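J.: structure of the sequence below:
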Amino acid sequence: MAFKSRIMLHAASIAKYNTITLTSGGVQLCGIPVAKANDYYKASYDAAAMVIGKYSLYKQSWSPTDKVAQAANYSAIFIDPASPENIFVRQYHYPEASHWFDVENIPRQLWNGVESAETNPTLDFVEMFEGLPRNGAGTFQTVDAGGKYITYNNAGDPFANAEPRLKGIVLFPGDLFKNRN
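T.: Now for the predicted structure:
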């Protein structure tokens, strides 16, 4: 029902907000007719109502005043098999079902001899989060008002005030991971 709700919401949004309506011979080839939006929103609402109360936000280590705890809580959402947020979860167990996600994302310092650091967060991704030094255009600030490069004593300093969700999913210079910097 959670998946159905998500799909119906997506379809309803396309129907309501999509402006591309390619037609051929009076037949719509792209998009969803606007008239179907309310039906899809209703189907989304009804499906969501069936799962309300069965899932909740993960708050094992949440603290409204502790950003370190908030970051740890956000990380744990994806690791704790008992998380009440788990809806679309697939369990992996080698050799029956496996993936390369951990292998390709582990930091180079923890290299396992096969692969590592194959996929890294891009600056565009990091810039979507609050708490970073920004220039007038809203992008990551690398130069001061005089045009000189900003330098830091610690490579992790520019990320010191990063939003907890970002610190919960991205390793920054100097961060401790599996007891290693």
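J.: hey, let's count contacts and neighbours off CA atoms from now on
T.: Noted.
J.: quick check: longest helix of the chain.
T.: Of all the segments assigned as helix in the chain under DSSP state H, the longest by residue count is helix 2-17.
J.: and the next helix or strand after that one, what other elements does it pack with?
T.: Scanning forward in sequence from helix 2-17 by DSSP states H and E, the next helix or strand is strand 23-24. Packing contacts for strand 23-24, counted by 3 or more C-alpha pairs under 8 Å, 6 or more residues apart in numbering; DSSP states H and E, involve no helix or strand.
J.: pretty sure Ser44 contacts Lys4?
T.: Yes: Ser44 sits in contact with Lys4 when judged by C-alpha atoms under 8 Å, with a separation of 6.8 Å.
J.: so those two - more neighbours on which side?
T.: When Ser44 and Lys4 are compared for neighbours, Ser44 comes out ahead with 23 against 15, by other C-alpha atoms under 10 Å.
J.: and the more buried one, what element?
T.: Element membership of Ser44 [criterion: DSSP H and E] is helix 37-49.
J.: could you do Ala76 as well?
T.: Taking DSSP H and E as the definition, one finds Ala76 inside helix 67-77.
J.: kindly provide the distance from the nearest residue to Lys67 once chain neighbours are set aside to Asp124.
T.: The shortest distance from Lys67 to any residue that is not its chain neighbour, by C-alpha to C-alpha, 6 or more residues apart in numbering, is 5.7 Å, and that residue is Pro164. Counting by C-alpha to C-alpha, to the nearest Å, the separation of Pro164 from Asp124 is 17 Å.
J.: of the two, who's got more company?
T.: Neighbour comparison, Pro164 and Asp124: the larger count goes to Pro164, with 21 against 10 (by other C-alpha under 10 Å).
J.: please give me the structure for this one as well, since I'd like to look at both together:
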Amino acid sequence: MGYKIAQLTSDVVYTFMWCVLMAETEESAGPPATLIDPIEMSKLDAKFREEIHSMPNGKELSACFACSTCTAACPIANIWKYKPHQLIRMILLGMRDEVLSSDEIWLCLTCFQCQERCPQKVRVTDIFFECKNLAAEEGKVPPSIVSLGKELLEKGQLYTVTADWEREDMGLEPDVPGLSVDEVKDILKETRTGKLVDGGE
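T.: Alright, predicted model coming up:
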């Protein structure tokens, strides 16, 4: 009984802190969140937190106390609807759909600034990687990412030099010697890239 009460208290604290964090967000795609905006507890997925926590990179997840150091370190946090520390809090709350459907996990530059500076050693960037994998498995992939995946699968590369003069200007041979993308395409088809593209359609 004591454990259940402690767990319930923890969830209430997380919910309140989430409301406070969302009140800090000045711009959002929808109506601004305030301290009085309710969170429907019935829509929270308690297993989501445990799912991330059980992953190799999620063991320190619950150590986060929302100090916002990760957000302060993020070079593109100003364009995110949900800041890095808010996304971590959303995971702790069990807001599975909101996290896996968010653009932010895909906007991450993977510069690891947040992870390097976290005083609690929370592996923020790696956790976002885990979230992207889960989102891909559930088909929640932004169209732009799907397009990149298709480009990789079809061509084996994202950028092709189409004009010989460009290579000549760089002092290179007109044709790329020995370039074969078939092996690259075969590898990609056997990895999650193929599943990501299929799931994103």
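J.: TM between them?
T.: Structural agreement between the overlaid chains, expressed as a TM-score with TM-score structural alignment, normalised by the length of structure 1, amounts to 0.20; 54 aligned residues with a C-alpha RMSD of 4.6 Å.
J.: just checking, next helix/strand downstream of the helix holding Ala76 of structure 1?
T.: Scanning the chain past helix 67-77 of structure 1 towards its C-terminal end, the next helix or strand to appear is helix 101-105 (assignment: DSSP H and E).
J.: mind listing residues that contact the following helix or strand past that next one?
T.: Of the helices and strands lying after helix 101-105 of structure 1 in sequence (DSSP H and E), the nearest is helix 123-126. Applying C-alpha atoms under 8 Å, 6 or more residues apart in numbering, the set of residues contacting helix 123-126 of structure 1 from outside is Leu166.
J.: in helix 123-126 of structure 1, what counts as buried?
T.: In terms of neighbour count (16 or more other C-alpha atoms under 10 Å), helix 123-126 of structure 1 has its buried residues at Val126.
J.: tell me the helix or strand right after it.
T.: Following helix 123-126 of structure 1 toward the C-terminus (DSSP H and E): helix 164-169.
J.: what helices and strands are in contact with that next one?
T.: Here helix 164-169 of structure 1 touches helix 67-77, going by 3+ C-alpha pairs under 8 Å, 6+ apart.
J.: what strand or helix carries Lys132 of structure 2?
T.: Here Lys132 of structure 2, judged by DSSP H and E, is contained in helix 124-137.
J.: so which elements touch that helix?
T.: Packing contacts for helix 124-137 of structure 2, counted by 3+ C-alpha pairs under 8 Å, 6+ apart, involve helix 96-100, helix 104-107, helix 113-117, helix 192-200.
J.: Glu151 of structure 2 is nearest to which of the ones you listed?
T.: With C-alpha to C-alpha as the criterion, Glu151 of structure 2 lies closest to helix 192-200 of those, at 9.9 Å.
J.: let me know the angle separating the closest one from helix 124-137.
T.: Regarding helix 192-200 of structure 2 and helix 124-137, their directions subtend 60 degrees when assessed with axes from the mean of the first three to the mean of the last three C-alpha atoms, to 10 degrees.
J.: with adjacent residues omitted, what lies nearest to Ile169 of structure 1?
T.: On the basis of C-alpha to C-alpha, 6+ apart, the spatially nearest residue to Ile169 of structure 1 that is not a chain neighbour turns out to be Ser75, at 6.1 Å.
J.: and for Leu196 of structure 2?
T.: Ala136 (5.1 Å).
J.: distance of the one you found relative to Gln115 of structure 2?
T.: Here the criterion is C-alpha to C-alpha. By it, Ala136 of structure 2 lies 23 Å from Gln115 of structure 2.
J.: then Lys195 of structure 2?
T.: For Lys195 of structure 2, the distance to Gln115 of structure 2 under the criterion C-alpha to C-alpha works out to 28 Å.
J.: so those two - more neighbours on which side?
T.: When Lys195 of structure 2 is set against Gln115 and neighbours are counted by other C-alpha under 10 Å, the residue ahead is Gln115, at 21 against 16.
J.: I'd guessed that one sits against Phe128; true?
T.: No: Gln115 of structure 2 is beyond contact range of Phe128, at 10.7 Å (criterion: C-alpha under 8 Å).
J.: output the contacting helices and strands for the strand or helix carrying Leu87 of structure 2.
T.: Element membership for Leu87 of structure 2, per DSSP H and E: helix 84-93. Contact here means 3+ C-alpha pairs under 8 Å, 6+ apart; on that basis helix 84-93 of structure 2 packs against helix 2-23, helix 46-53, helix 69-73, helix 96-100.
J.: for the residue nearest to Leu196 of structure 2, the count of nearby residues, please.
T.: Residues near Ala136 of structure 2, counting by other C-alpha under 10 Å, number 22.
J.: how about the contacts made by it?
T.: Ala136 of structure 2 makes contact with 195-196, 199-200, according to C-alpha under 8 Å, 6+ apart.
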